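Asks: coordinates only, no sequence provided:
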């Protein structure tokens, strides 16, 4: 049982267990590697290493409480899922479309991705692709939308900004992390493209109707 495994931990390990359990509950995803702006390089994530060491007891604990902790050793992803489909985050439309677009960029560039399974891009590239796909209302977006979308996805370790400063109004250099694969699968890519095309067509139809109404 998880309690027996927990009792066998040292005092330090118990403290790390509590800290990492709370981190996973808050952030959902954890990745093996993180970019360190101060050193301008990607380094192993010490939290991921400790969570891997404590994985059996963390997994068993979360199972008892109705959560499923998974670890993908190939891509270096740890994810926490509620088996009752509770505690889901509801994000706004722009953030959802920003996420979808990041997934498309990841899919297009994953073969050229680094050995850390990260894809480098920037805010402007994502927004321009959204515009190209017809996902922006009247082809425009606000600074607030961009910052909030990136801040949300950054909190859940889906993207990471490469600068050590706060999220910028002018945009940031970004890393799309492999955790995005856990959110939108390869099958999800196909479904997503159909949905995006439908949204684009509907948006064009609505714009055309508005023009007719104004004539």
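Replies: Nice, thanks for sending it over. Computed from a prediction, not measured in an experiment: that's the story for all the values here. Numbering: from 1, shown residues only.

Asks: only C-alpha atoms for contact and neighbour calcs from this point on.
Replies: Fine.

Asks: how far away is residue 148 from residue 163?
Replies: Distance, residue 148 to residue 163, by CA to CA, to the nearest Å: 17 Å.

Asks: list the contacts for the residue positioned nearest the centre of the chain?
Replies: Using CA atoms, centre = their mean, the residue of the chain that lies closest to the mean C-alpha position is residue 158, 2.1 Å off. Contacts for residue 158 (CA atoms under 8 Å, 6 or more residues apart in numbering) come out as 29, 176-180.

Asks: and the comparison structure, right after this:
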């Protein structure tokens, strides 16, 4: 492990190094492109810096118990804590929302034939949760839904484009980082788990009525 080249960084490179590490530790993912307020995208200078200095950043993060990974094809870096610390634990409803987002992402990426950002509206997620997938038997609490979506945005899994997540017409994009968050194996396991929980809830309701 050699971090000596940090001493040779310019003041601007040291500033960029600090920013990159903090973004990775705080947001998990660092993407090749970033969204502007008008919905357009620009190249992310932090991604370009990390691509050039990945070995130095990887060595530094390893001292803190983090592993740096890159999905070059889909355009992002991400970190995993190998000490089983600082992990984000999601409740059942945020997990269900994440699952619905992955299903929507898969449906759209298969249609266009490649992996990319997938544009979506909140009403499409609600339809998947309530009607298509049956995770919720009724429309979820929208304040709770909004908080769950904002949490996912804070970790660079989705990005809001227009409106608030509590509004059905809110537009946002599902980022390709969701492929790492919910792998194909995790997707199948989560589907089975959520369906089992839903069946248990239905049985409990039936017993209560009896």
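Replies: It's in. Predicted model, so just to flag it, every value in this text is computed and none were measured.

Asks: among the contacts of residue 158 of the first structure, which ones are in strands?
Replies: 29, 176 (DSSP state E).

Asks: now the buried members of the contacts of residue 158 of the first structure.
Replies: 29, 176-180 (16 or more other CA atoms under 10 Å).

Asks: check these and tell me the two furthest apart.
Replies: With CA to CA as the measure, no two of these lie farther apart than 29 and 176, at 13.1 Å.

Asks: where does the longest helix seen in the second structure end up in the first structure?
Replies: Ordering each helix of the second structure by length in residues (DSSP state H) puts helix 184-209 first. Counting by TM-score structural alignment, helix 184-209 of the second structure falls onto residues 186-211 of the first structure.

Asks: okay, buried residues for the matching stretch please.
Replies: Using 16+ other CA under 10 Å as the test for burial, stretch 186-211 of the first structure gives 189, 192, 196, 200, 203.

Asks: how about the residues you listed in JSON lines, adding distance to residue 211 of the first structure?
Replies: Shown next, in JSON lines, are these (distance: CA to CA, whole Å):
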{"residue": "189", "distance to residue 211 of the first structure": "33"}
{"residue": "192", "distance to residue 211 of the first structure": "28"}
{"residue": "196", "distance to residue 211 of the first structure": "22"}
{"residue": "200", "distance to residue 211 of the first structure": "17"}
{"residue": "203", "distance to residue 211 of the first structure": "12"}
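
Asks: which one of these is nearest to residue 7 of the first structure?
Replies: Nearest member of those to residue 7 of the first structure, counting by CA to CA, is residue 189, at 43.6 Å.

Asks: mind listing the strands for the second structure?
Replies: Using DSSP E, strands in the second structure cover 29-31, 33-35, 41-43, 66-71, 76-81, 118-121, 158-162, 171-174.

Asks: and these as JSON lines, adding distance to residue 11 of the second structure?
Replies: As requested, these are arranged in JSON lines below (distance: least, CA to CA, whole Å):
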{"stretch": "strand 29-31", "distance to residue 11 of the second structure": "22"}
{"stretch": "strand 33-35", "distance to residue 11 of the second structure": "24"}
{"stretch": "strand 41-43", "distance to residue 11 of the second structure": "22"}
{"stretch": "strand 66-71", "distance to residue 11 of the second structure": "24"}
{"stretch": "strand 76-81", "distance to residue 11 of the second structure": "23"}
{"stretch": "strand 118-121", "distance to residue 11 of the second structure": "38"}
{"stretch": "strand 158-162", "distance to residue 11 of the second structure": "31"}
{"stretch": "strand 171-174", "distance to residue 11 of the second structure": "35"}
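
Asks: compare these and give me the one nearest residue 91 of the second structure.
Replies: If you check each of the strands of the second structure against residue 91 of the second structure by CA to CA, strand 158-162 wins as the nearest, at 17.9 Å.

Asks: done for today, thanks.
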